[in-house]
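Q: Need the 3D shape of this:
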Amino acid sequence: MKTIYKLSIIMAMLFMGFGASAQHVLPVRFTLEGGLNLSNSSWNAGPLDKKARAGFQVGMMVEYPVTDIFYVQSGLSYTRKGAKVEGFREEGNIDSNREITMNQMYLQIPLYAAYKIQVVPGTKIVFNAGAYFAQGIAGTSKVPGKVTFWNEHYLASGEFSTFGGQNSLSRFDFGLGGGAGIEFASVVVTLRYELGLRDIGKNDLSYKNRNAALTLGYRF
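A: Just a heads-up that it's a prediction; the model follows:
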């Protein structure tokens, strides 16, 4: 949490400077937004099949004008990401049907540069790109499944904390992000993609976040 707190302070100081220098051009705008995530990972799951997992996000974006077409965007969101693997695995005399669901809750700060094109009065197309920084704050991952050992069947299941344990994921994550959207006066629809750059897996696990999001926002 210390990392995300320090980043929040730095972003606030930077944007106060942007806001002061841009007040004569356009006002600073805020957007309350929420939407759906479809996330996955670069998990090295071997023979198991990786599947996307649905999630959500809610938060607020702050937009600082540099000119009438270029902007700096940031904010804070609460977002759920994750991944799922399932399939059959054979190791010696042990066969297992395994399904592992990772549940990751983050506080996330984006930092984007945005470019806006006015289509008609009151309607603009927005393109943005930049980076994101996230801190894992909660999450419980589940491992239900069935194991066959010498033709005898056993149930093998359990839960573990997604962050903090020896075999869990590292909390801090960062990566690239970008997308496109449409502004209809005070309503904003955005489609964005996030590519995790930090390997947050521990021990022999390689794990980088991947996430697509569709959000609906209200600007004021």
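
Q: can we go C-alpha only for contacts and neighbour counts from here?
A: OK.

Q: Identify the residues contacting residue 203.
A: Residues in contact with residue 203 (C-alpha atoms under 8 Å, 6 or more residues apart in numbering) are residue 167.

Q: wait, is it part of a helix?
A: No: using DSSP: H, G, I helix; E, B strand; the rest coil, the secondary structure at residue 203 is coil, not a helix.

Q: how much space is there between the residue lying closest to residue 28 once chain neighbours are set aside and residue 102?
A: Of all residues beyond its chain neighbours, the one nearest residue 28 is residue 64 (5.1 Å), with distances taken as C-alpha to C-alpha, 6 or more residues apart in numbering. Per C-alpha to C-alpha, to the nearest Å, residue 64 is found 35 Å from residue 102.

Q: how about this one, so we can line them up?
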Amino acid sequence: MKRKFLALSAILALMAGAAQAQNKTTFGVRAGVNFQNLTGEDASGDKYNNKLKTGFNVGVNAEIPLADEFFLQPGVLFSTKGAKLEGSGDVKANIGYIEVPVNFLYKADLGQGKLLMGVGPYVGIGVTGKFKGDDGEADIKFTNDAKAADYVGKVPMKRIDAGGNLLFGYEFASKFSVQLNAQLGMLNLAPKFEGEKPEGKTKNTGFGVSVGYRF
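A: As a prediction, this is how the structure comes out:
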């Protein structure tokens, strides 16, 4: 009976803690500017010399308290990435992703606001993509295993991207915040070719500045 009472007490305490954490969960919106690139190397092992391309991100997130000053911050963003391609005039790669970042956030009192520092993984799903230049444009075909026909007027690329986030910022007493974030893609976006592993590597990298507001 004593064990059952202790077990029931523990369950009730956990439920009360979860409910309390849920009550303290806050939600926010975020939007900003991206400076993105496609890095890696071609089939010959030569590194790309692409240049940064400006894009944007916009989305929502939640902050779930874990401990004093520590939070779990999942979110959903629409983010545009890509690059200005080397040796190709004005050709730009434009790729739109639905991203799900999950950051472990540290918020410490600083002045009348809070210092923000975070790190965590993200997963992105490519939903739009196009290469545009002076000579025309070509849609990105999202595929994990490309065929020869996929390269006719199109550029094959994997749909799923994933990597790591870093963020540093400040939240004012008014609940507005400014944030500097960086991303390092860890998955090769180059697809297989008719079942063979790709010889080149292409990854998303970049940084950005955003503003947000917590409700």
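
Q: The residue nearest to residue 28 of the first structure: neighbour count?
A: 26 (other C-alpha atoms under 10 Å).

Q: doesn't residue 75 make contact with it?
A: No: taking contacts as C-alpha atoms under 8 Å, residue 64 of the first structure lies outside contact range of residue 75: 11.0 Å.

Q: I'd like the next helix or strand past the longest strand seen in the second structure.
A: When the second structure is scanned for its longest strand (criterion: DSSP state E), the result is strand 113-133. Where DSSP states H and E defines the elements, the next helix or strand beyond strand 113-133 of the second structure is strand 136-142.

Q: ranges for the helices of the second structure?
A: Under the criterion DSSP state H, helices of the second structure are mapped to 2-24.

Q: about what we covered before: quick one: contacts for the residue nearest to residue 28 of the first structure?
A: Applying C-alpha under 8 Å, 6+ apart, the residues near residue 64 of the first structure are 15, 18, 19, 22, 27, 28, 29, 71, 72, 73.

Q: Would you check how far apart it and residue 164 of the first structure are?
A: Distance, residue 64 of the first structure to residue 164 of the first structure, using C-alpha to C-alpha: 36 Å.

Q: on that earlier part again, over in the second structure, see which of the contacts of residue 64 of the first structure survive.
A: With the contact criterion set to both residues aligned by TM-score structural alignment, their matches' C-alpha atoms under 8 Å, the contacts of residue 64 of the first structure that also touch in the second structure are 27, 28, 29, 71, 72, 73.

Q: Make a ChimeraX selection of the buried ones in those.
A: The following ChimeraX line selects those of these that are buried, judged by 16 or more other C-alpha atoms under 10 Å:
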select :28,71,72,73
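
Q: about what we covered before: just curious, which of the contacts of residue 64 of the first structure is nearest to residue 8 of the first structure?
A: residue 15 (10.5 Å; C-alpha to C-alpha).

Q: Tell me how far the closest one lies from residue 71 of the first structure.
A: 11 Å.

Q: Then residue 184 of the first structure?
A: 17 Å.

Q: what do you get for residue 87 of the first structure?
A: Counting by C-alpha to C-alpha - residue 87 of the first structure and residue 71 of the first structure are separated by 46 Å.

Q: next one: residue 146 of the first structure
A: For residue 146 of the first structure relative to residue 71 of the first structure (C-alpha to C-alpha), the value is 53 Å.

Q: Likewise for residue 100 of the first structure?
A: In terms of C-alpha to C-alpha, residue 100 of the first structure sits 41 Å off from residue 71 of the first structure.

Q: Alignment lookup: residue 104 of the second structure to the first structure.
A: With TM-score structural alignment defining the correspondence, residue 104 of the second structure maps onto residue 113 in the first structure.

Q: burial of its match, as a residue count?
A: Around residue 113 of the first structure there are 18 residues (other C-alpha under 10 Å).

Q: Do I have it right that it meets residue 132?
A: No: counting by C-alpha under 8 Å, residue 113 of the first structure does not reach residue 132; the two are 11.8 Å apart.

Q: Give the helix, strand or coil label for residue 14 of the first structure.
A: helix.

Q: List the residues that contact it.
A: So residue 14 of the first structure contacts nothing (C-alpha under 8 Å, 6+ apart).

Q: Give me the buried positions along stretch 164-183 of the first structure.
A: In stretch 164-183 of the first structure, counting by 16+ other C-alpha under 10 Å, buried: 168-183.

Q: and the residues you listed, which of them are in strands?
A: Judged by DSSP E, these include 172, 173, 174, 175, 176, 177, 178, 179, 180, 181, 182, 183 as members of strands.

Q: Roughly how far does the second one sit from residue 100 of the first structure?
A: Separation of residue 173 of the first structure from residue 100 of the first structure (C-alpha to C-alpha): 21 Å.

Q: for the third one, same thing?
A: Using C-alpha to C-alpha, one obtains 23 Å as the distance from residue 174 of the first structure to residue 100 of the first structure.

Q: repeat for the fourth one
A: Distance, residue 175 of the first structure to residue 100 of the first structure, by C-alpha to C-alpha: 24 Å.

Q: again, but for residue 67 of the first structure
A: The value you get for residue 67 of the first structure to residue 100 of the first structure, if C-alpha to C-alpha is used, is 48 Å.

Q: and if you look at residue 166 of the first structure?
A: 17 Å.
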